[in-house]
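In: Predicted coordinates and the sequence they were generated for:
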Amino acid sequence: MIEAAMIWNEPNNKSHWDPELDPDWSRFATMAMLAADAIASENPTVTKILGGISPIDADFMALMKQYGALDHVDAVAVHGFPLDWNLWQIQEWPQKIGEISTVTDLPVWVSEVGVSSFGAEEVQLWGLRRTAELLLGNASRIQWYSLYDLPREWGATTRHREAEGSSYYRHFYMGLLREDGTPKPALEEFLRYTPEMGLVQWFHFEDPRLDDAVAWMKRLGVTNVRTGLSWADSFRPNALDWYDRQMEALADFDVTITFCFTPEHRGVMPHHTSPPLVPEEFAEFCATMTRRYAPAMAASPVRAVRASAA
């Protein structure tokens, strides 16, 4: 069920990794290498991607290369939102990908790109069209964020809060579908770009939108989907039941699974952005999920007989 495994999400963004606890990102690099090797040990055919970075920072990627982390993955990824949060203009997308390509020969995925409809739904429509013009054919994979608006009562996983103007509220309007499930104008435009353009949809624990999301993605012609399995959620009651349900629902897609979020009791500090106390525990979580949802193909009976005869 898993085609690709992304190791963490936005490690250079303090909404997802605490730089005060890991100021040189050496803890992150060590954890990422352990996780990549654990995934490969379970199934070497799963594509391993270093967690998509935001902001797009060639110096951060060079640091990961210096630590040796890029030797353990098959691709790197970037996230960009130039109409909402980034300090660059949308037409700079090719330049941004080029900056990363000067650091590494690995394929560069755009594993999150999107436009909020907070200000106007017409802005999102234009932004989707312009993004497709700039990125299709210029990145190894493009995954649009997202299918659904985020329900306001759930809250956004970000450091942005109300004190930062509209930054926080933009998180709630990134979907092609409104919170009530009705389509925005950009939904019909998105149909023009599938299956070349994939989709990102984070599913919360026991998310009630799962089945409807799968139906919408099939209707839209989506073939590759990025979502996540939270390490922190693995300590909830019935966690495996939820993981099984989510992954079974997504079985018809090429799934990029993102492994992330530290359980509070297993972090250096009790927060999901904290480096883990024991990085091998995160690696084991990645290995366990790979073994469960992307098991390596067993040797054929003929090959097994030959091996035993030898």
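Out: Cool, the structure landed. Residues are numbered from 1 along each chain as shown.
In: from here on, contacts and neighbour counts on C-alpha atoms
Out: Fine.
In: Which parts of the stretch 1-150 of the chain are strands?
Out: Applying DSSP state E, counting those that start in this stretch to the stretch 1-150 of the chain gives strands spanning 2-7, 47-50, 76-80, 108-113, 141-145.
In: Same list (those strands) but as TSV, adding mean neighbour count and distance to residue 213.
Out: Below are those laid out as TSV (neighbours: other C-alpha atoms under 10 Å; distance: least, C-alpha to C-alpha, whole Å):
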stretch	mean neighbour count	distance to residue 213
strand 2-7	24	18
strand 47-50	25	24
strand 76-80	25	22
strand 108-113	23	18
strand 141-145	24	13
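In: is it true that residue 19 touches residue 25?
Out: Yes. Residue 19 lies in contact with residue 25 (C-alpha atoms under 8 Å); the separation is 7.2 Å.
In: So which of these two has more stuff around it?
Out: A count of neighbours by other C-alpha atoms under 10 Å puts residue 25 above the other of residue 19 and residue 25, at 21 against 18.
In: Contacts only, for that one.
Out: By C-alpha atoms under 8 Å, 6 or more residues apart in numbering, the contact list for residue 25 reads residue 19.
In: could you redo the last one with a cut-off of 10 Å?
Out: Counting by C-alpha atoms under 10 Å, 6 or more residues apart in numbering, residue 25 touches 11-12, 17-19, 31, 60, 63-64, 67, 275.
In: Residue 225 too?
Out: Contacts of residue 225 by C-alpha under 10 Å, 6+ apart are 3, 111, 143-144, 197-202, 214, 217, 250, 253-257.
In: Next up, a structure to set beside the first:
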Amino acid sequence: MIEAAMIWNEPNNKSHWDPQIDPDWSKFAEMGKLAARAIHDVNPQVKRVLGGISPIDPQYIQRLAGHGLIEELDVIAVHGFPLDWNLWNINEWPQRLDEIRAVVPDHELWVTEVGVGSFGAEEVQEFGVKRTAELLIGKVPRVFWYSLYDLPQAWGATTRHKEAEGSSYYRHFYMGLIKEDGTPKLGLKAFEPYAGDLGLMQWFHYQDPRLDDAVAWLKRLGVKHLRTGLSWADSFRPDALGWFDRQMEALEDFDVTVTFCFTPEHLGIEPHHTSPPRDPQQFADFCAQMIERYAPVATNDARPALAAAE
């Protein structure tokens, strides 16, 4: 079920990693190396993926290589939102991929988040789905569209953008193919012909009420590849393992890339989910525990593993 484990999410985006605490990303690299080794020790068949970088920056990859992280990984991942946040044209996707390939020619390259919002008009997203499919399918082994659902307005966006910035913040709520009230957008119809090749990225919040409906939509669309997350911070919530078990069992029919990220406030150098942990080995231990629970080397079926864990 789990084909890949992603180490963090957008580490070069200050919405997800604090560069004031770790200005040269040496702390991130050390944590990433420990996590990559821990994942490999539990199941060497699970691909280890660098948390998708945003912006797409080859110099950042070279920086991590200098810290020794890249050699511990199997896949380099990038994120791109050229019609919403990035300052480049959607037609530049091939160029952006080539820039990363040039610095890591021996690694697989995946696009683990690509999206176009409907903030301005649903027709913009409809175009974006079709053009993204044309530009990326067949060019990289995995592409994940972000996302299936709009972010509910009441939940708030986990981002450095502030409401006073206008559309930069509010665009976060319009990236789904389905509206908050469950109404499909034009983009969903545009996505359906490509669903077998374009995977989907969907974050599921702790005790997310959308889980079962999401699985039904994914199967109806014919999605094969799904990227989601298991939050290290959420692992300290009440009955966290019960929620993780329910989530992963619901997703067992898909090839899953699972993202491990978010520092528990009480374990960070600063009390924030973007903070480097005081002890990076604790993050590595969490990654190992999740792989052992949901992707043990002895089986590809999550259900016996869950039963054994209980």
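Out: Received the coordinates, thanks. Keep in mind it's a predicted model, so treat the numbers as computed, not measured.
In: Once they're superposed, tell me the TM-score.
Out: The TM-score (TM-score structural alignment, normalised by the length of structure 1) is 0.95; 298 aligned residues with a C-alpha RMSD of 0.7 Å.
In: quick revisit: residue 90 of structure 1: which of the strands of the stretch 1-150 of structure 1 is closest?
Out: Nearest to residue 90 of structure 1, of all those, is strand 76-80, at 9.0 Å by C-alpha to C-alpha.
In: circling back to that earlier point, please report which of the contacts of residue 25 of structure 1 has the highest neighbour count.
Out: residue 275 (26 neighbours).
In: you'd agree residue 209 of structure 2 is in a helix?
Out: No. Checked against DSSP: H, G, I helix; E, B strand; the rest coil, residue 209 of structure 2 lies outside a helix; its state is coil.
In: with structure 1 superposed, average distance for the longest helix along structure 2?
Out: Using DSSP state H, we find that the single longest helix of structure 2 is helix 26-42. Here the mean offset of helix 26-42 of structure 2 against structure 1 after fitting is 0.4 Å, by mean C-alpha distance after the TM-score superposition for structure 1.
In: Can you get me a residue count around the residue nearest to residue 248 of structure 2 when sequence neighbours are not counted?
Out: Once flanking residues are discounted, residue 248 of structure 2 sits nearest to residue 294: 7.4 Å by C-alpha to C-alpha, 6 or more residues apart in numbering. As a burial measure, residue 294 of structure 2 scores 24 neighbours (other C-alpha under 10 Å).
In: roughly how far apart are residue 294 of structure 2 and residue 184 of structure 2?
Out: Residue 294 of structure 2 is 32 Å from residue 184 of structure 2, where distance means C-alpha to C-alpha, to the nearest Å.
In: okay, and the common contacts of residue 19 and residue 25 of structure 1?
Out: Taking C-alpha under 10 Å, 6+ apart as the criterion, residue 19 of structure 1 and residue 25 both touch 11-12, 275.
In: any idea which of those residues is closest to residue 208 of structure 1?
Out: Taking C-alpha to C-alpha as the measure, residue 208 of structure 1 lies nearest residue 11 of these, at 28.2 Å.
In: what residues are up against the residue nearest to residue 248 of structure 2?
Out: By C-alpha under 10 Å, 6+ apart, the residues touching residue 294 of structure 2 are 1-2, 244-245, 248-249, 252, 300-306, 309.
In: Residue 38 of structure 1 too?
Out: Contacts for residue 38 of structure 1 (C-alpha under 10 Å, 6+ apart) come out as 32, 44, 280, 282-288, 290.
In: now the helices: where do they sit in structure 1?
Out: Going by DSSP H, structure 1 shows helices at 26-42, 58-67, 93-101, 121-135, 167-170, 185-190, 210-219, 239-249, 279-293, 301-309.
In: Serialize the ones you listed to JSON lines and add fields for distance to residue 78 of structure 1.
Out: Shown next, in JSON lines, are these (distance: least, C-alpha to C-alpha, whole Å):
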{"stretch": "helix 26-42", "distance to residue 78 of structure 1": "16"}
{"stretch": "helix 58-67", "distance to residue 78 of structure 1": "10"}
{"stretch": "helix 93-101", "distance to residue 78 of structure 1": "8"}
{"stretch": "helix 121-135", "distance to residue 78 of structure 1": "12"}
{"stretch": "helix 167-170", "distance to residue 78 of structure 1": "19"}
{"stretch": "helix 185-190", "distance to residue 78 of structure 1": "20"}
{"stretch": "helix 210-219", "distance to residue 78 of structure 1": "23"}
{"stretch": "helix 239-249", "distance to residue 78 of structure 1": "24"}
{"stretch": "helix 279-293", "distance to residue 78 of structure 1": "21"}
{"stretch": "helix 301-309", "distance to residue 78 of structure 1": "41"}
